[in-house]
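Asker: Give the three-dimensional model of this entry:
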Amino acid sequence: MKGVFCEHGPRSLTLSDSGPLTGVRLAVKDLFQLKGEKNTAGSPEWFNTHPPANKTALSLQQLLEAGSTFTGFTHLDELAYSMQGSNLHYGSADNPKLPGYFCGGSSMGSAAAVASGTADIGLGTDTGGSVRVPASYCGLFGIRTSHSLIPTEGVFGLAPCFDTVGWFSQTPSLLVDVGKILIPSQHLSANKVTRLVTCPEISQLADTPIQSAIQEFIPTLNNQFPICEIKHLSDIELLGELADVFRILQGRAIANTHGDWLRKYRPVFSEDIATRITMALSITDDEISWANEKRQQWCKLMETLLPDNSSVLLVPTTPTTAIKKGTDSEPSKVQTNRQRLLGLTAIAGLWGTPQCHLPLFSIVENGINTGGKEIEKPSGFSLIMTPRSDFSLLSLVEQLTKPHE
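Answerer: Prediction:
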């Protein structure tokens, strides 16, 4: 499967024949260390300039000890610095749910493995949307966890101030099972969620078909919550600045983490990622000051939308459905799409809070872009809760989706 599984690493590895994940197949994004193996992090130069791991990443070790079977490392966008789902060196995983379209990135291989049925769990990371976007494009359940809740020890860091561990599955119950293993025990109590919040200004960041589908779906959720509330943002201008705020802060973190390696080895990247790295290495202190101030403002605003862990915010996960390969992958279009994606993914990312995608509806498209053919494209929506409410969020997702399993 081009662009899905890496050539290096074991094809079948089991550490335990007992445990809650016994018999469950695990595909692992190629930036989680496995003792004795090397990672590419999406870059041949990274693979060639780094030694084999002397220890397995903590999160991967926990899943293996729970009985899961490692089925292979999976490809990602170069250095995980893209949400496109394409790699200049290793190819682009085809979307199993929508052939001819991208899976989304950067955790494209893990998403494709689960969507195709060759794995049950796809282990990934999410810095700016690298689990949430593929989950939306491929029709999977996927969670980005609270920042620093699950240790990233032994995991390639893109921008440590935003990096999180995440995972995909076809069912919410398996998503929860993984959470029970990876989320620290002191955070495994589920709070009752009684308030569903929607925000028109956020919903309007998505294309009209997704907005309409969400509005049609919300009534099916209303009887699950004692309180359903529409809240308007007090600062719409700030919402429009989130993509740049995240871009700047992430870029500086990448420069601080990888600047020396990038300057020393000058690895080859695709045009869009190379442009992004040049930008990251040239961010000014004034830009950082502006972005930090805006981030603080956004966190305070989010606290008004979600004042406690009994509330959940429903938002579009992505502004569009999966991107078609070919003309839609031109660098200018990639950048435009990325900016729109960040406008949504930064909502949770800047607050460091958990977000879960629920693939509970599709978008039917029939028009000039599909050659007149009717195509059903995976979609859905996300639920966001307060920081470290991850297990409450997972439990809520399982509760809301029981009829869909």
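
Asker: contacts and neighbour counts: CA atoms only from here.
Answerer: Will do.

Asker: what about the residue most central in space within the chain, distance to residue 238?
Answerer: For the chain, the residue nearest the mean C-alpha position is residue 131 (1.9 Å; Cα atoms, centre = their mean). Using Cα to Cα, to the nearest Å, we find residue 131 at a distance of 25 Å from residue 238.

Asker: Over to residue 112?
Answerer: 35 Å.

Asker: One more: residue 89?
Answerer: Residue 89 is 37 Å from residue 238, by Cα to Cα.

Asker: and residue 246, what helix or strand is that in?
Answerer: helix 236-265 (DSSP states H and E).

Asker: residues of the next helix or strand after that helix that come out buried?
Answerer: Per DSSP H and E, the first helix or strand lying C-terminal to helix 236-265 is helix 271-280. Within helix 271-280, the residues scored as buried using 16 or more other Cα atoms under 10 Å are 272, 273, 276, 277, 280.

Asker: For the comparison step, fold the sequence that follows:
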Amino acid sequence: MSIATNDPSNAFIEHFDLPPLCEGILDGLKFTVKDNIDLAGYRTSYGSPTWRDAHVAPVHNALCVDQLLAAGARCIGKVVADEFTYSLDGESFYFGTPRNAKAPDRVPGGSSSGSAASVAGGFADFSLCTDSGGSIRVPASLCGLWGMRPSLHRVSEAGVLPFQPSVSTVGVLADRFDVLDRAMRVLLNEHTTNIPAPKHIVVLQDALEIADPAVRGQAETALQQIADRSGITLEPVSFAEIIGEDAPLNACNMEGLRDLQTAEFQSTVGNWIEACKPELGATFAMAYENVRTFDRVAVLDNIANCEHLFKRINAFFTEDTVVCFPTTPKKAPLKGSLNTLEAVMEFYDPTMTITAFSGVARLPEVSAPMLTVEGCPVGLSFVAGHYQDAYLLNALKTLIY
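Answerer: This next block holds a predicted model:
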């Protein structure tokens, strides 16, 4: 198995046609599957040819795939994932960089890079993919797509390769909101429509403050337009006010998820890497050195802090509240520019400061393609409380349309 030829998006590992199992609300829609999610009879690469060659093809589809096929959708292929899905940039050492259709000279974002490229390039209506540190939300933002990370474990992960269990979710990237809405409702098994309309639009000021000035300006303009259209007053709030403690937003990452994710990756993938010694891409190898040398005892305080932040953040939410902020603080970096540790951290640190908010609080988050910064797309995110996924989808219909 190798990268599909004659593919201008450079998104596909394999093209095929899996017809729907039944008719349903996804009739007529085509989707792709990120290559860390099982499809029966096709080896799953996890972004690594060595992993692919060391594992047999699964007998069954991941359960989330069957949900979509049973709702009328057609699967047209497997698409590139960043190496072991441990990246946010989308530049694969083995499979190349999937094309960012909205900004071709820039990275698509990862680790759902092929998913974003297959949808933004017009090949699929949506893609089934995963998110831990931002792997749906970041490519949605950088490629001008709709993307949803649901509440933690809200969608079945049976048949999805293990990554970072305390954070990983299964969600969707889509070219239109109505497609995102339909696909996510199938995965959530949630079709409730009697849900209260939003009354509070909370703007997370810390995220605006760390965003580049051009991103901040576009986000403020878009949010004011939403407020004017909906008649709901914007409520600026700091992270410290949300949790009722004097703490910066980056506490979600630096004092919460960062070490927990590293320790979990040691267990889910690191054991195999240490035993099998596969060839590693240069960028991944640089990141993996931090994993290899990580002190597992150091994570214990972070586990406790993650639980504390989860409780404090969710205590802030009511059933009629939406929190908003730029999905990413920057537009997409140029392809090939993330070739030094300094360049990588300049992109990763502020980005994960923002994405870790929903990660540590296990929140549903939708990135909407509402901003354009110097010709490049950037997403605007909308977040609701834990397990308020259906409410969030309904709220977006009120706020955006």
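
Asker: quick one: TM-score?
Answerer: After superposition, the two chains reach a TM-score (TM-score structural alignment, normalised by the length of structure 2) of 0.91; 388 aligned residues with a Cα RMSD of 1.9 Å.

Asker: burial measure for the closest residue in space to residue 317 of structure 2 that isn't next to it in sequence, as a count.
Answerer: Computed as Cα to Cα, 6 or more residues apart in numbering, the closest residue to residue 317 of structure 2 that is not its neighbour in sequence is residue 385, at 5.6 Å. Using other Cα atoms under 10 Å, residue 385 of structure 2 has 26 neighbouring residues.

Asker: Please verify my assumption that residue 385 of structure 2 contacts residue 318.
Answerer: Yes - between residue 385 of structure 2 and residue 318 there is a contact under Cα atoms under 8 Å: 7.4 Å.

Asker: Now the alignment partner in structure 1 of residue 12 of structure 2. Nearest residue, chain neighbours left out?
Answerer: Under the alignment (TM-score structural alignment), residue 12 of structure 2 maps onto residue 5 of structure 1. Sequence neighbours aside, residue 74 is the residue nearest to residue 5 of structure 1 in space, at 4.3 Å (criterion: Cα to Cα, 6+ apart).

Asker: re earlier: can you tell me how far the match of residue 12 of structure 2 sits from residue 114 of structure 1?
Answerer: Counting by Cα to Cα, the gap from residue 5 of structure 1 to residue 114 of structure 1 is 12 Å.

Asker: now swap in residue 202 of structure 1 and tell me
Answerer: The separation that residue 202 of structure 1 has from residue 114 of structure 1, given Cα to Cα, amounts to 29 Å.

Asker: Next: residue 57 of structure 1.
Answerer: 21 Å.

Asker: Alignment lookup: residue 286 of structure 2 to structure 1.
Answerer: Residue 286 of structure 2 maps onto residue 275 in structure 1, by TM-score structural alignment.

Asker: correction: residue 158 of structure 2
Answerer: Using TM-score structural alignment, residue 158 of structure 2 sits opposite residue 153 in structure 1.

Asker: repeat for residue 134 of structure 2
Answerer: So residue 134 of structure 2 corresponds to residue 129, using TM-score structural alignment.

Asker: what's the spacing between the residue mapped onto residue 188 of structure 2 from structure 1 and residue 141 of structure 1?
Answerer: Under the alignment by TM-score structural alignment, residue 188 of structure 2 pairs with residue 183 in structure 1. According to Cα to Cα, residue 183 of structure 1 stands 17 Å off from residue 141 of structure 1.

Asker: More neighbours: which of these two?
Answerer: Taking neighbours as other Cα under 10 Å, residue 183 of structure 1 and residue 141 compare with residue 141 leading, 28 against 19.

Asker: ok, whichever residue in structure 2 pairs up with that one - contacts?
Answerer: Alignment note (TM-score structural alignment): residue 141 of structure 1 maps to residue 146 of structure 2. Residues near residue 146 of structure 2 by Cα atoms under 8 Å, 6 or more residues apart in numbering: 140, 173, 174, 175, 176, 177, 180, 366, 367, 368, 369.
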